[in-house]
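Asks: Attaching a predicted model along with its sequence, questions to come.
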Amino acid sequence: MSNAIAQDLMTIADIVEATTTAPIPFHITAFDGSSTGPEDAQYKLHVANTNAVSYIATAPGDLGLARAYLMGDLLVEGEHPGHPYGIFDALQEFYHCFKRPDATTSLTIMRTLRKMNALKFQAIPEMEQAPAWRKALINGLASRHSKDRDKKAISYHYDVGNEFYELFLDTSMTYTCAYYPTPDASLEDAQENKYRLIFDKLRLKPGDTLLDVGCGWGGMIRYAARHGVKAIGVTLSEQQYRWGYEEIARQGLSDLAEVRFMDYRDVPEKDFDAISAIGIIEHIGVGNYSDYFELLNSKLKPGGLMLNHGITYPDNRPRHAGAFIDRYIFPDGELTGSGTVIKHMQDNGFEVLHEENLRFDYQRTLNAWCENLKAKWDEAVELVGEPTARLFGLYMAGSEWGFAHNVVQLHQVLGVKLDERGSRGDVPERMWWTV
C-alpha cells in the first residue's frame, strides 16, 4: 500500500488488497470501476453497489456476505445460484488470505467507508430472523425451546410453501438424508430405501404401532402403513400437516396412518412398539436432550425400539452454529456430536444397540436436491422470490460441502427400552437388518 493511497480515499480493489494476502481465489470487480485478483479465476465476484459494502462492513464474515448475496448486491459468476457448491472451497481459501492492515491503512479504510456512506446499517432482509439474544430479551431466556417458540421456528423454515419444496424433493416429500443402495441410485429410490432401513432396524411388522416425531410430510408413517403398521406422526408445520393429511387419504392409508399438527410433547398415547425420530433432534436443543429421551422412552413398551436420525458435529465440543444458520435457516437449532446423543439415550433408559454415520449419503442427497432446484430455478424464483430461492441454494450447497468435508455428519442411533430386570425381551443379540 503506497503512502499516496494511504493518505487518500481508496477504491474497493484497494481495500481488498489491503486486507488480504495475494493471490486471492476470486477476480473481484466493483461499481467504482476497480478490480483485483487473478483475471482467470474460476469465480468472479462483483460488488454491485455501496449496499454490498455496507452489509459486509457492518456484519463481517458469513452473515454480511450472505446478506449482500441474497439481496443481489454481491453477484457471483461461475456457478449457478441454485447449486453454488464449488465456491465454498474458494471461500475457505479466501478466508485464509485475510490479514489485518496497519493502523494508517485502517484509518484510511474507515474514512473511505464513511465517505461512501457504507458504515450505515442496511435494512435487514425480510426473511432474516432476529438473533438469539434479541429473542431472549423479548421472550425471556426460559422460552428458548418453549412449545410456542419451537412452533414459530419450525414454521419459519418448513412453511415456505409445499409447492416450493415439491420442486426439489422427491415424490415422497422427504427432507432428510436418503440412504443410497448404490451411489448412482435415484433420489426417490434412496429415500424409499432409507425408510426401509429404519423400518427394518425398528423390527416393525404388521399390527405394530409406531410414533414418528417430527414427521415432516409423513413419508415414514406412509411407508409403515403400507406395510401394515399403525403409525402416528406429529409435526409443528401446518403446511406439512395439510400436505401429509391429504396424501394419506389419496393413498388410501387413513385406517393405519395419522398425521397430527401437534408438539411431540403433547402426544397422549403410550406403549408404542417403536419410535422414529428423523431429523427432529436438531430442533430440540442440547440442554433438553435428557427430557427429550426420557419422554420418548416413556412412550415405548419394554423391549420397544427407538431410532434417532440426526445431523451431528464430528466431535462433542460445544459450539454455536453461527449467525447465518440461526437467522436464516434453523432458528434456535443446535447440533452436537453423536457421543452426546448416545450419552443422553443411555442416561435415560435406552440400551444403545447400534449407531452409524451416513454423512456421504447426505452429501449425495443434498447434491440431488441442489440439482433439482437448479433445473427448476425459474419456477422457484416465481414461487418464492429470488432472495429465498438463493437462500435455499446457498444453504443446501453449503451443507453438501459440509458433509463432503466432515464439517457435519449424519448419525442413526438405535436403542431399546429395557424392562425392570434389564431385559430387552425378544430383541436379538446381533444386527438383524440388511444394509
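Replies: Arrived safely, thanks for sending. Computed from a predicted structure; not experimentally measured.
Asks: alpha carbons only for contacts and neighbour counts from here, please
Replies: OK.
Asks: can you list contacts of the longest strand along the chain?
Replies: Assignment by DSSP state E gives strand 300-312 as the longest strand of the chain. The contact list for strand 300-312 (CA atoms under 8 Å, 6 or more residues apart in numbering) reads 198, 201-203, 270-282, 335-338, 408-419, 423-427.
Asks: I'd like the next helix or strand past whichever helix or strand Gln92 is part of.
Replies: Element membership of Gln92 [criterion: DSSP states H and E] is helix 87-97. Per DSSP H and E, the first helix or strand lying C-terminal to helix 87-97 is helix 103-115.
Asks: Mind listing what's buried along that next one?
Replies: By neighbour count with 16 or more other CA atoms under 10 Å, helix 103-115 contains the buried residues Thr105, Ser106, Thr108, Ile109, Met110, Arg111, Thr112, Leu113.
Asks: Going by contacts, tell me the helices and strands next to the host helix or strand of Ala153.
Replies: Take DSSP H and E as the rule and Ala153 turns out to sit in helix 147-158. Counting contacts by 3 or more CA pairs under 8 Å, 6 or more residues apart in numbering; DSSP states H and E, helix 147-158 packs against helix 238-250.
Asks: what packs against the helix it packs on?
Replies: Using 3+ CA pairs under 8 Å, 6+ apart: helix 238-250 touches helix 147-158, helix 162-168, strand 257-261.
Asks: Let me see the contact set for His344.
Replies: Tyr289, Ser290, Phe293.
Asks: and it, how far is that from Thr209?
Replies: 24 Å (CA to CA, to the nearest Å).
Asks: Give me the contact list for the helix holding Gln92.
Replies: Thr20, Thr21, Ala22, Pro23, Ile24, Pro25, Phe26, Tyr43, Glu79, Gly398, Trp401.
Asks: Arg231 looks like it's in a helix, true?
Replies: No Arg there; residue 231 is Ala. No - judged by DSSP: H, G, I helix; E, B strand; the rest coil, Ala231 forms no part of a helix; its state is strand.
Asks: surely it meets Asp212?
Replies: Yes - contact criterion CA atoms under 8 Å: Ala231 and Asp212 qualify, at 7.4 Å.
Asks: Now the common contact residues for those two.
Replies: The contact sets of Ala231 and Asp212 overlap at Ile221 (CA under 8 Å, 6+ apart).
Asks: putting a second one here so we can go through both:
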Amino acid sequence: MNAPVQDTARVAARGSGPLALFGRFFHRQLDRLDQGIDAGSLEVFTPDGQARLLGGSAAGPATTVTLRSWRALVRLATGGSAGWYEAWEKGEWSSPDPVQLFALFSHNRAGLAAQARARGLSLLPRRLMHWLRRNHRGGSRKNIAFHYDLGNDFYTPWLDPGMSYSSAIFRDADEALEAAQDTKLQAILDRTATRPGDTILEIGCGWGSFAELALRRGRKLHGITLSTEQKAWAEARTAGLEGARFTLTDYRDVDGQYDAVASIEMAEAVGREFWPAYVSAIARALKPGGRAALQVITFDDALFEGYARNVDFIQTYVFPGGMLLRESEFRALAEAEGLEWQERHAFGLDYAETLRRWRARFDAAAAEGLLPPQFDERFVRLWRYYLMYCEGGFRGGGIDVIQMTLVKRG
C-alpha cells in the first residue's frame, strides 16, 4: 500500500535528517508492532513516504497514525507510554482518533506490553522520580495537591454539577451524566447496608457528592481528605445538613469505629507499598459485621508486574504516586484482614463513556475560555490527552473499574 502522492512528498520531507538514515531500523520496529497486534489494525504513514498496515487479521479497534518524525518511535522505545505522549506533544505523530489508538494498544496489551514500557537508561530517572513521589505521609499530601488542588474553578466547567470525579453507572446510552453519577452514588450507599442514624466513614471524600447523598438519606458521615480545595467545597455544599464532618486526615490516622466505610476511587492514589495499610485502616474502622463499599480501578492481573516495574504516562505527568490495583492481590490483603469480598460488579465501558462525556465538556470549556487563565494551552493539551488515553484503556479492556463490598467478620 502506498500513501497518496501529495502526502508522500510532505511526510518524506519531514523525515529528512540524521534519523532518516536509520529507516530500516525503524521499519523493523514497526514489524514488531505488527506482530503484537492480534486484533484490530493500525495504518501508519511513515516519514519516508510509506504507508503500512499493521495488524488487520481480526476485527478490533482501527485507526491511523502519521509519523512526522522517526524520533516518535525512539521516544516510544525508550520512554514507553510517557515517551509516546512526549512525542505527541512535540508534534512528532498525530492521529485523527487517538482514543482508538489507545484502545488498540489496550486490546492487544499482551502482545504490545513491551512497547508501552520505558526501558534502558530512560527508565532509571523515571523510576527514581516515581520513588521520590511515593505515598508516605508527606508524599501523599503533595501528590493529592498536585492533582486535586488545581483549583475548584478548573474542575467545575467540565465535571457534572454534582462534582463526581469517578466513573458513573449508565442505565442506558442516552442517560444524562448527572443521573448516571447519582446511580453510582446510590449503588455505593446501598452496599453499606446502613440505615438512618448510622455513621459512615468516607475515605477520600472528594467534593462531597457521596456525602451529600448519604446525609440526605439520614446517615451521618465523617469524610476525610488531604485536599484543602475539596474539603472546603464539601463543607460548603453540606452546610445545611446535619451529621457531616470533614477533616484533613490521612487514612492511616483514622481512629474509632463506624457502621460502614465508603471509598470511591481512592485506592489508586495509595500505591502498592501502602495497600496493606489502606486495607488495615478499613478493617480497623469497621464495627464487626460492618460493610465497606469500594469503587476501584484495576489493571490486568496477568500483566501487572510489568506495569508495576514501569512508570507510565499518568504516573509521570498527571497523578504522581498513583498505581492501579491488582485485584487478586488486593482481595488477598482484604481477606487476610478479616474482610469478606462480596458482590463484585465490573463496568469498564461505563468509565469509557464517562471519560468521553468529560472530554466533550472539557473541550467546550476550553473553547469558550471557561478554564482558569493560569492553565496554558500545553496544560490543556496534556489533560485532553489524559482523558483520551484513559478512555482508550477502558475501551480496550486493559483496565477496568469495579465496585465490591467488604464485610468485616463478626
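Replies: Everything's here; your move. The model shown is predicted, which means the values in this text are computed figures rather than measured ones.
Asks: What does Phe274 of structure 2 correspond to in structure 1?
Replies: The alignment partner of Phe274 of structure 2 in structure 1, by TM-score structural alignment, is Asn288.
Asks: can you pull the contacts of that match?
Replies: Asn288 of structure 1 neighbours (CA under 8 Å, 6+ apart): none.
Asks: Can you give me the distance of it to Arg144 of structure 1?
Replies: Applying CA to CA, the value for Asn288 of structure 1 to Arg144 of structure 1 is 10 Å.
Asks: about what we covered before: go through the contacts of strand 300-312 of structure 1 and flag which are in helices.
Replies: The helices, defined by DSSP state H, take in Ile198, Lys201, Ser338 from the contacts of strand 300-312 of structure 1.
Asks: Show me which of the residues you listed is closest to Leu256 of structure 1.
Replies: Using CA to CA, Ile198 comes nearest to Leu256 of structure 1 of these, at 18.0 Å.
Asks: ok, how many other residues are close to the nearest residue in space to Glu86 of structure 2 that is not next to it in sequence?
Replies: Among residues not flanking Glu86 of structure 2 along the chain, Arg75 sits closest, at 7.4 Å (CA to CA, 6 or more residues apart in numbering). Arg75 of structure 2: 21 surrounding residues under other CA atoms under 10 Å.
Asks: Spit out the contact partners of the counterpart of Arg75 of structure 2 in structure 1.
Replies: When structure 1 is aligned by TM-score structural alignment, Arg75 of structure 2 is paired with Ile56. Ile56 of structure 1 is in contact with Leu63, Gly64, Leu65, Ala68, counting by CA under 8 Å, 6+ apart.
Asks: buried residues in the helix holding Ala153 of structure 1?
Replies: Buried residues in helix 147-158 of structure 1 (16+ other CA under 10 Å): Lys147, Arg149, Asp150, Lys151, Ala153, Ile154, Ser155, Tyr156, Tyr158.
Asks: Make a markdown table out of those and add distance to Pro331 of structure 1.
Replies: Shown next, in a markdown table, are these (distance: CA to CA, whole Å):
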| residue | distance to Pro331 of structure 1 |
| --- | --- |
| Lys147 | 14 |
| Arg149 | 10 |
| Asp150 | 9 |
| Lys151 | 11 |
| Ala153 | 5 |
| Ile154 | 8 |
| Ser155 | 10 |
| Tyr156 | 8 |
| Tyr158 | 11 |
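Asks: hmm, back to that, now distance to Glu351 of structure 1 too, for the helices and strands packed on helix 238-250 of structure 1, in CSV please.
Replies: CSV is the format used below for these (distance: least, CA to CA, whole Å):
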stretch, distance to Glu351 of structure 1
helix 147-158, 29
helix 162-168, 37
strand 257-261, 28
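Asks: what are the ranges of the strands in structure 2?
Replies: 41-45, 51-55, 62-67, 93-94, 199-203, 220-225, 244-248, 258-264, 286-299, 339-346, 399-408.
Asks: Would you reformat those as a markdown table and include distance to Val311 of structure 2 and mean neighbour count?
Replies: A markdown table is the format used below for the strands of structure 2 (distance: least, CA to CA, whole Å; neighbours: other CA atoms under 10 Å):
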| stretch | distance to Val311 of structure 2 | mean neighbour count |
| --- | --- | --- |
| strand 41-45 | 25 | 21 |
| strand 51-55 | 26 | 19 |
| strand 62-67 | 24 | 20 |
| strand 93-94 | 21 | 20 |
| strand 199-203 | 26 | 26 |
| strand 220-225 | 25 | 24 |
| strand 244-248 | 29 | 18 |
| strand 258-264 | 24 | 25 |
| strand 286-299 | 14 | 22 |
| strand 339-346 | 25 | 15 |
| strand 399-408 | 16 | 22 |
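Asks: The ones you listed: which one's closest to Gln315 of structure 2?
Replies: Closest of the strands of structure 2 to Gln315 of structure 2 is strand 286-299, at 14.0 Å (criterion: CA to CA).
Asks: now the angle from the biggest helix by length in structure 1 to strand 409-417?
Replies: For structure 1, the longest helix by residue count, based on DSSP H, is helix 386-404. Relative orientation of helix 386-404 of structure 1 and strand 409-417, computed by axes from the mean of the first three to the mean of the last three CA atoms, to 10 degrees: 70 degrees.
Asks: Which residue in structure 2 aligns with Val259 of structure 1?
Replies: Using TM-score structural alignment, Val259 of structure 1 lines up with Phe246 in structure 2.
Asks: Of the contacts of Ile56 of structure 1, which is the most crowded?
Replies: Of all the contacts of Ile56 of structure 1, Ala68 has the most neighbours under the rule other CA under 10 Å, reaching 23 neighbours.
Asks: I'd say that one and Ala48 touch.
Replies: No - Ala68 of structure 1 is beyond contact range of Ala48, at 9.5 Å (criterion: CA under 8 Å).
Asks: Quick check: neighbours shared by these two?
Replies: Common neighbours of Ala68 of structure 1 and Ala48 (criterion: CA under 8 Å, 6+ apart): Leu74.
Asks: what's the burial count for Glu175 of structure 2?
Replies: Counted with other CA under 10 Å, the neighbours of Glu175 of structure 2 add up to 11.
Asks: Next: Glu273 of structure 2.
Replies: If you count neighbours by other CA under 10 Å, Glu273 of structure 2 ends up with 12.
Asks: Please give me every residue in contact with the counterpart of Glu247 of structure 1 in structure 2.
Replies: Correspondence of Glu247 of structure 1 to structure 2, assessed by TM-score structural alignment: Arg237. Listed by CA under 8 Å, 6+ apart, the contact set of Arg237 of structure 2 reads Gly208, Glu212.
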